[in-house]
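Enquirer: Sequence and predicted structure are below.
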Amino acid sequence: MVDPSEPVVLADPDVIAGLDYWRTLPIKQQPSWPNPDAVGAASAKIASLPPLVFAGEVDVLRERLARAAQGDAFLLQGGDCAETFAGATAQNIRDRVKTILQMAVVLTYGASKPIVKMGRMAGQFAKPRSSDTETRGDVTLPAYRGDIVNGFDFTPESREADPARLIEGYHTAASTLNLVRAFTQGGFADLRQVHSWNKGFAQNPANHAYEKVAGEIDRAIKFMEAAGADFDELKRVEFYSSHEGLLMDYERPMTRIDSRTGTPYNTSAHFLWIGERTRELDGAHVDYFSRVRNPIGVKLGPSTSADDMERLIDKLDPNREPGRLTFITRMGAGKVRDALPPLLEAIKSMDATPLWVSDPMHGNGLTTPNGYKTRRFDDVVDEVKGFFAAHSAAGTYPGGIHIELTGDDVTECLGGSEQIDEATLATRYESLCDPRLNHMQSLELAFLVAEELTAF
């Protein structure tokens, strides 16, 4: 909260005008709203509602990410591919937070450094699509763009973009954040409790390879207890929200001016990223996000050139501020070892310190003969290993991982210690967009990443 005794700094009119300059630029991945007046009314309503996050929280996160960019911390970012309104239940939110906390304990031990914990939560309701339409048989309808735009059911009524969903998205995000804060500040995140969950995972015969590390963590925690560590402080964790900043009819009205500094902040999340499909330098998304104070991520695919990267830095991080800019690489297991090293070499001459994060999910998609979109766990692991190997060779720091995951025992990604195969996918495939790692696969990945981190 702002101290009422502090003077209020009014925003520069040019700053306000600049926040809407994106409207004059080419823009992609926006829905075709049938009623522009209704969209305007919904955006105006959102603009009148309280912020979901505060500028001070955003500033703290930027400091945490700066530490990670400089090799003194590590980012764990995880959550649903696409959140749904129906899925924002207490149990689902709890299980997702629980999985991220479990992974963070393992990574903390492997890195011997603080883990910045961030959910793809409380706003990941909009999704970019490869086509504006979807055809089934003789019927063509608008593509499903996430619950904040339209419905998943393949009917004309469901697939019509509905501005009322913008307001429902705000309220769903608010209730999700409220519960996340309760879980992470009210004792649920106690380090001892979280570690006890991991011991059960490691004692499963399928995960016997990780039992040694779990035992070492157990001894470390017992040592801290015996030494009189203050566990009141270890019962709470910082947990940040993030989503792809895609839908401008939601992101722009969530932009507020900080009364302390007169600076714009996007208050829909602590951290937002620009996707591979919307990172055009002359496009609306890059221009808008260059003007807000939040830390910003950019997805980089295998075709990214060093020149592309430098121009993004110049636009989004002109002051070369550690913690401001995160590059989230999504190369694919078969390309990361060739595509990433030239970027890491080039960054050394650019006087910039971006945070480098691996997204090993989006470059490794495939479709099975029976029609399921999936990913192989082995490919996910291989891309992570290629990411670490590239940084090791370049002398740069691998600063985080960005994972699509769920706390549920779904069957959406092939492989892992459970040996999910193509026949098993049908038993519990629940994602409306991309396949996610389930609870067990997420923890297995955390143990494997912890092994890689011991070298840095």
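Expert: Done, it's in.

Enquirer: from here on, contacts and neighbour counts on C-alpha atoms
Expert: Noted.

Enquirer: in the protein, which spans are strands?
Expert: Counting by DSSP state E, the chain has strands at residues 74-79, 115-120, 133-136, 139-142, 240-244, 255-257, 264-266, 271-274, 296-300, 325-329, 355-358, 365-367, 373-375, 400-404.

Enquirer: To residue 286, which of the ones you listed lies closest?
Expert: strand 271-274 (7.4 Å; C-alpha to C-alpha).

Enquirer: Which secondary structure elements does the closest one sit against?
Expert: Packing partners of strand 271-274 (3 or more C-alpha pairs under 8 Å, 6 or more residues apart in numbering; DSSP states H and E): strand 240-244, strand 296-300.

Enquirer: elements contacting the last one?
Expert: Of the remaining helices and strands, those touching strand 296-300 by 3+ C-alpha pairs under 8 Å, 6+ apart are strand 271-274, strand 325-329.

Enquirer: Contacts made by that strand with the rest, please.
Expert: Applying C-alpha atoms under 8 Å, 6 or more residues apart in numbering, the external contacts of strand 296-300 come out as 271-276, 279, 289, 316, 324-331.

Enquirer: And here is the other one:
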Amino acid sequence: MQEVANKNWNPTSWKQKPVKQLPEYPDQQKLEEAFETLKGLPPLVTSWEIDALKNKLADVAAGKSFLLQGGDCAESFDATKAPKIVNMVKVLLQTSFILIHEMGVPVVRVGRIAGQYAKPRSSDFETVNGKEIHNYRGDLINGYESESGVRTPDPERLLEGYHKAGLTLNFLRALADEGFADLHHPEQWELDFMQNNEYYAEYEDMVKSITKAVRFVESIAPDTFSTLQKVDFYTSHEALNLYYDSAQTRPVPRKPGHFNLSAHMVWLGNRTRELDGAHVEYFRGINNPVGIKVGPPFNIDETLKLIETLNPNHEAGKIVLITRFGKNVIEDDLPELIRAVRREGFPVVWSSDPMHGNTFNTDGGIKTRNFDDILSEVRSAFAIHRAEGSYLGGVHLELTGDNVTECVGGANGLDEKGLNRNYETFCDPRLNYEQSLEMAFLVAREWKKSYL
């Protein structure tokens, strides 16, 4: 499938290139031992699942479906617990159900889950209490606490990340196979918060419509309704720590090329997409669908070369372009990018990440995002794609099913004073359960303006 790309490629050829966002491990021998151990462990996902996702993303690129990619900014090993996983599945399923009902097209669910353990940083070190220590780069690399030396990069965390991802995936599959019956009964959803929203009447009508439809199906086909509870759920993470991802990259029987079997989809970050860099070298050889984050600063010609490098055969469903400009920049940058990609004939999935370009610090130094800013970028993205005759086929959201207080705004009007009530994230602020459902409803409204 990618014979030309794979001629001079192997899962570790990235080591011959400049690598960014990967700290120096003090014990290289220990790192190699962990890497070799990880190489010998069973895969977390299968090539069949990866190919199935790619086929569904091809439908998204063709305007037949919609991609919902969402989850934690950075997963924590300590949060590998049933209630946390259940809440994440719950919010992703409910938001997707809102989109399906309102838009009338299939929704492809891809979680930032079971592997999103690493985060990029602008510098390797920070100063805490007058002492210079390693920056926290996610549980896959080091610990969050600033004491006891846990900030030192530890190769053993590669293995712990694999095992935590495996536990999460096992539970995810069980939940997805059996389903949550209550998720198909919207009258049981926690929707009181929407009473404060200007669209509450429409939201209430939607819930009644879903409830009526589900009860009708149950009444005429009670035995087959269980099949509606089964859902397809895919995993993704930023392939930042190349030791982790390349160790799980391998050929499979009766298929050409190599698959990263640690996740169904991986993405290339805004800080690691240099054409001559280690991450692009790694990404060009895998058969998985890959995301490319695109935002300031970026160059259109380099972006086109990157797409060509990662998908020389112009395979549909292979590339997801995840734009992250910020509400004040998107109208200047996105239109020309759309035109350039169209001129080249690249069959990409266009997805909007309205989170990362709209982060700010409060006067008290708390990192947050404003719900209205996030929505503003979503609206602009739809309007621009509509004007350019392009299909915006997805959204990429950092969210949680927990009742955190990390992003201000939304129907309940969380303000900056309320951020400290339940601020949990170690990295970037996430939409909470209520804000996620509200955002799904408003995303669907914008989609309908553009494509119905």
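Expert: Structure received. Just so you know, these numbers come straight off a predicted model, no measurement behind them.

Enquirer: re the thing from before, a markdown table please, covering the strands of structure 1 and showing distance to residue 30 of structure 1.
Expert: Compiled in a markdown table, those are given as follows (distance: least, C-alpha to C-alpha, whole Å):
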| stretch | distance to residue 30 of structure 1 |
| --- | --- |
| strand 74-79 | 23 |
| strand 115-120 | 20 |
| strand 133-136 | 13 |
| strand 139-142 | 12 |
| strand 240-244 | 13 |
| strand 255-257 | 18 |
| strand 264-266 | 19 |
| strand 271-274 | 14 |
| strand 296-300 | 18 |
| strand 325-329 | 22 |
| strand 355-358 | 26 |
| strand 365-367 | 24 |
| strand 373-375 | 24 |
| strand 400-404 | 23 |
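
Enquirer: Against the centre of structure 2, work out the most remote residue.
Expert: Relative to the C-alpha centroid of structure 2, counting by C-alpha atoms, centre = their mean, residue 220 is the outermost residue, at 37.4 Å.

Enquirer: Grab the nearest non-local neighbour of the residue mapped onto residue 316 of structure 2 from structure 1.
Expert: Matched by TM-score structural alignment, residue 316 of structure 2 corresponds to residue 322 in structure 1. Leaving aside its chain neighbours, residue 322 of structure 1 sits nearest to residue 66 (4.6 Å; criterion: C-alpha to C-alpha, 6 or more residues apart in numbering).

Enquirer: mind checking what that neighbour lines up with in structure 2?
Expert: Counting by TM-score structural alignment, the partner of residue 66 of structure 1 is residue 58.

Enquirer: wait, that match sits on residue 316?
Expert: Yes: the criterion here is C-alpha atoms under 8 Å, and residue 58 of structure 2 meets it with residue 316 at 4.9 Å.

Enquirer: Ok, which of the strands of structure 1 comes nearest residue 39 of structure 1?
Expert: Per C-alpha to C-alpha, nearest to residue 39 of structure 1 of the strands of structure 1: strand 255-257, 16.6 Å.

Enquirer: Onto which residues of structure 2 does that closest one map?
Expert: With TM-score structural alignment as the criterion, strand 255-257 of structure 1 aligns to 249-251.

Enquirer: contact partners of that stretch?
Expert: Identification of contacts with stretch 249-251 of structure 2 by C-alpha under 8 Å, 6+ apart yields 11, 257-262, 286.

Enquirer: again, only this time at 7 Å
Expert: 11, 257-261 (C-alpha atoms under 7 Å, 6 or more residues apart in numbering).

Enquirer: same thing with stretch 103-117 of structure 2?
Expert: 64-72, 74-76, 96, 100, 138-140, 165, 168-169, 233-238, 444, 448.

Enquirer: redo that, cut-off 6 Å
Expert: 65-72, 74-75, 138-140, 165, 168, 233-237 (C-alpha atoms under 6 Å, 6 or more residues apart in numbering).

Enquirer: Spatially nearest residue to residue 149 of structure 1 (excluding sequence neighbours)?
Expert: Per C-alpha to C-alpha, 6+ apart, closest to residue 149 of structure 1 is residue 161, 5.2 Å.

Enquirer: Contact partners for the alignment partner in structure 2 of the one you found?
Expert: Aligned by TM-score structural alignment, residue 161 of structure 1 pairs with residue 153 of structure 2. With contact set as C-alpha under 6 Å, 6+ apart, residue 153 of structure 2 has these partners: 25, 141-142.

Enquirer: For the stretch 201-350 of structure 1, just list every one of the helices.
Expert: According to DSSP state H, counting those that start in this stretch, the stretch 201-350 of structure 1 carries its helices in the segments 211-226, 248-251, 284-289, 306-316, 336-347.

Enquirer: what's the mean distance for the shortest one versus structure 2?
Expert: Compared with structure 2 after fitting, helix 248-251 of structure 1 has a mean deviation of 0.8 Å; criterion: mean C-alpha distance after the TM-score superposition for structure 1.

Enquirer: okay, now residue 450 of structure 2: neighbour count?
Expert: The number of residues packed near residue 450 of structure 2 is 18, by other C-alpha atoms under 10 Å.

Enquirer: my guess is it is in a helix, correct?
Expert: Yes: assessed by DSSP: H, G, I helix; E, B strand; the rest coil, residue 450 of structure 2 belongs to a helix.

Enquirer: residues touching it, list them.
Expert: Counting by C-alpha under 6 Å, 6+ apart, residue 450 of structure 2 touches residue 386.

Enquirer: Quick check: it vs residue 380 of structure 2, distance?
Expert: Counting by C-alpha to C-alpha, to the nearest Å, the gap from residue 450 of structure 2 to residue 380 of structure 2 is 11 Å.

Enquirer: What of residue 234 of structure 2?
Expert: For residue 234 of structure 2, the distance to residue 380 of structure 2 equals 28 Å [C-alpha to C-alpha].
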